[in-house]
Structures are given as C-alpha cells and as structure tokens.
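Q: just a sequence and a predicted model for now, questions to come.
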Amino acid sequence: MAFRGPKVWLWRWRRNPLKRRADKVEAWVLLGTWTVTVLVGVLAGLATARTVEQGLTRERAEARLVTAHLTSQAPGRPAAQDGDSGGERVWAKVSWTAPNGSAHSGQVRVAPGTAAGTPVALWTDPRGRLVTKPATAEQARLRSGLVGALGGLSAAAVPCAAGHALRRRLEWRRLDQWDVAWARFDPLWRGRTG
C-alpha cells in the first residue's frame, strides 16, 4: 500500500511545477460537473415539485363530494352490534347524480352487510366520474416535496454520470501519455539501473 500524506484541500488549484495540463483540465471538469449537477438537480426538483403541487391543487379544486346510495346490500355479514368490523371493507354498487344532473353508478368500498339505500359519501370529478379523495394542502406539499426531491436527484444523476465518464476518459488518456513517455525514457534509464 502506498503512503498517502495528509489530505490537502483544493490541491488541483495550487501551484505545483509537477502539475500537468491534464491535472488542470481535470480540475475544471470536476468543478464544471459539480456546478452543473447542482444546478440541474435544484432546477429540475423545483420544477417537478411545482408541477406536482399544481396538479394536486387542481384536483382538490375540481373534486366534488357527493352522496351516493347503495343499489343493493353489500356482500358479507354485518359487523357485530358494537360496530367493530375490524376495518374490513367490501366492494358494493352505488348510484349517484352528478352536479350536471346526469345519473352515474360505480363501485365503492363499504362495511360488509351494509343495507341497500344506505347513503355513502364519495368524491367525483366535474363530469361525475369517481375519483379518490383529493390530497389536503399539507399532503400536497409533502408529496410535491418528495416527488421534487426524487426528480431532482434523478436529473442530477445525468450530468454527474457524464462528468464521471469524461474524467474516466481523461484518466485513460493520461495513462496513454505515461506509456508514451515511459517508452521514450525507458531505454535511457535501462542501462543506468541494475
């Protein structure tokens, strides 16, 4: 194992007579890669978060709470008298009238054995189609933040990988230059060592 001295910060930027042009290029590539990675990650994350939050806000504004009625008794036996169904839910057919007056039907989850005609609250879009309960403002902020962070990290991976590939190519080129230099000076040194 080779001895390594104490870590020197910003060594690529310090003056050194042994520093080659390739070291300077690598320093600039590294700086550029990190700058672009951070910028792309932050901008993509913010744009993704804003888009997700706007979509969830639009869904919340368009969703309508309507009352539907079961068209037939829900399958299964009713829960015990104490009202404890253990959280079990079954699918049952319901019908409702949309805000525009059109009749709709669909299936929702209700407690087993619920009687026909029982009112059930559900969410619809402006056309009267069933939708899931819209996210609250707090849930929308949390979701948009998480999706934005994931989007930012994913977008930042692209310039980071490109910079890594470029640095690897520079390393191969540097090794090729070492081979050329060694081939030139090896015959001169071969007679002096030994």
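A: Happy to help now that I have it. What you are looking at is a predicted structure, and each value in this text was computed from that prediction instead of being measured.

Q: hey, let's count contacts and neighbours off CA atoms from now on
A: Will do.

Q: would you map the helices across this protein?
A: 21-62, 137-190 (DSSP state H).

Q: of these, which stretch is the most buried?
A: Of all the helices of the chain, helix 21-62 has the most neighbours on average by mean count of other Cα atoms under 10 Å, namely a mean of 17.

Q: what's the angle between it and helix 137-190?
A: Counting by axes from the mean of the first three to the mean of the last three Cα atoms, to 10 degrees, helix 21-62 lies at 170 degrees to helix 137-190.

Q: could I get the helices of the chain as JSON lines with distance to Arg127?
A: Output for the helices of the chain, formatted as JSON lines (distance: least, Cα to Cα, whole Å):
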{"stretch": "helix 21-62", "distance to Arg127": "10"}
{"stretch": "helix 137-190", "distance to Arg127": "23"}
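
Q: nearest approach to Gly101 belongs to which of those helices?
A: helix 21-62 (16.7 Å; Cα to Cα).

Q: try it against this one:
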Amino acid sequence: MLLWRWRRNLLKRRSDVAEARIGVAAVAMLLLIVPAVGMAMTDVGERSALDQAQGLHRTVAHLVEDAPATPSRFSGSADDHVRATVQWTTPDGSPKTGEALVAAGTKAGSPTTVWLDDAGRLRPTPPTAAQARSQGAALGAAAGAGVCVLVVGGWWIVRGCPHAGRGRRGSGRRAAP
C-alpha cells in the first residue's frame, strides 16, 4: 500500500506521481541538506564564539568598594556574580575605573580578573572552549530545525495544503426542513 503511487494503475493520476516524486525529493532534502546545514552552522557558531577572545587580554583589577552580598534579580547574571566598581592600571601606568562582574560579597581591595580590549576598555569574559562548542551546537540545531520547517512547509504547500479547504463545503449534513 505504501508504494501504490509507483505501480501501474488505471486510476493513477499524474498528480499522484508528481506528489510521490515531491515526497521523495523532500525526504532526500531532509536526509542530506539538514545535517549539512546543521554541521556547517555548528562550525560557524563555534568559530564565532572563539573569535570573541581575539584582541582581548586578561588583567588583574581591584574592587573599589564592597560588592553586594546577594545578586539583584535584574543584574543580568545567572550565577552568583554582581556588578561592582573595579580599578586597574593600563600598560602606560594610568589608572582606570569601570564596572565588572565579580563574585557576590567580595570585599573592597580584593583582586579580580577582568578582560580588556586593545584600547584598554572592559569587555565581557570571552567564552571557554566548552561554551563555544555549546553555542555552536545550539546554533547548528536551530539552523537544522529551521531547514526542516522550510522543507516540510514547502512540501505541504506544493501538495496543495490538504487541510486548508476543509469547512468550505459544509459538514456534509443536510439542513433540517
């Protein structure tokens, strides 16, 4: 019964053959293109995350004031880090001050690691290799899912949207006299 569209049959229409070929093309695209797009986007996402560390260098800064003991709900950090004012010395010897994420409850004067760009400005901590792999995998999975949606949606539209016409002709019941 599965291959009825491929057998010789007097009742078989050209549209049945076309629909079967479109289905085969959609399955082939799902099996070939989706994994290729997913792997390519995984690699792109991982390289992009690792490129964030280019031009950054780590330096030690010291807290100017005590950090809050508990993180605020609105701090933008998911772990036990809070924003606090830190001070560091640039390579030319001038002191700079800015806000960085530090462990909650850290006392004034404590050292912390911050990341600076080539201009000496504070930057977020770049992702680790494991975080870059995770970001790449998430991007690859999302791209693969997107391609799946496009292929299946295209197949559904080409088939003629079989469920789009329901309800226009009525329910098949006759009106009561």
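A: Cool, the structure landed. Please read all numbers here as calculations on a predicted model, not as lab measurements.

Q: hmm, back to that, nearest to Arg109 of structure 1, of the helices of structure 1?
A: Between the helices of structure 1, helix 21-62 lies closest to Arg109 of structure 1; by Cα to Cα that is 21.2 Å.

Q: for Ala115 of structure 1, find the nearest of the helices of structure 1.
A: Nearest of these (Cα to Cα): helix 21-62, 30.3 Å.

Q: output the contacting helices and strands for that closest one.
A: helix 137-190 (3 or more Cα pairs under 8 Å, 6 or more residues apart in numbering; DSSP states H and E).

Q: which of the helices of structure 1 sits closest to Ser105 of structure 1?
A: helix 21-62 (19.3 Å).

Q: mean deviation of the closest one from structure 2?
A: Compared with structure 2 after fitting, helix 21-62 of structure 1 deviates on average by 2.0 Å (mean Cα distance after the TM-score superposition for structure 1).

Q: distance between that helix and the chain's centre?
A: What separates the centre of helix 21-62 of structure 1 from the centre of its chain is 12 Å, taken as Cα atoms, centre = their mean, to the nearest Å.

Q: what distance do you get for the counterpart of Arg50 of structure 1 in structure 2 to Ala36 of structure 2?
A: Using TM-score structural alignment, the partner of Arg50 of structure 1 in structure 2 is Asp43. Separation of Asp43 of structure 2 from Ala36 of structure 2 (Cα to Cα, to the nearest Å): 11 Å.

Q: for Cys148 of structure 2, same thing?
A: 12 Å.

Q: cool, and Ala104 of structure 2?
A: 44 Å.

Q: with Glu65 of structure 2 instead?
A: 51 Å.
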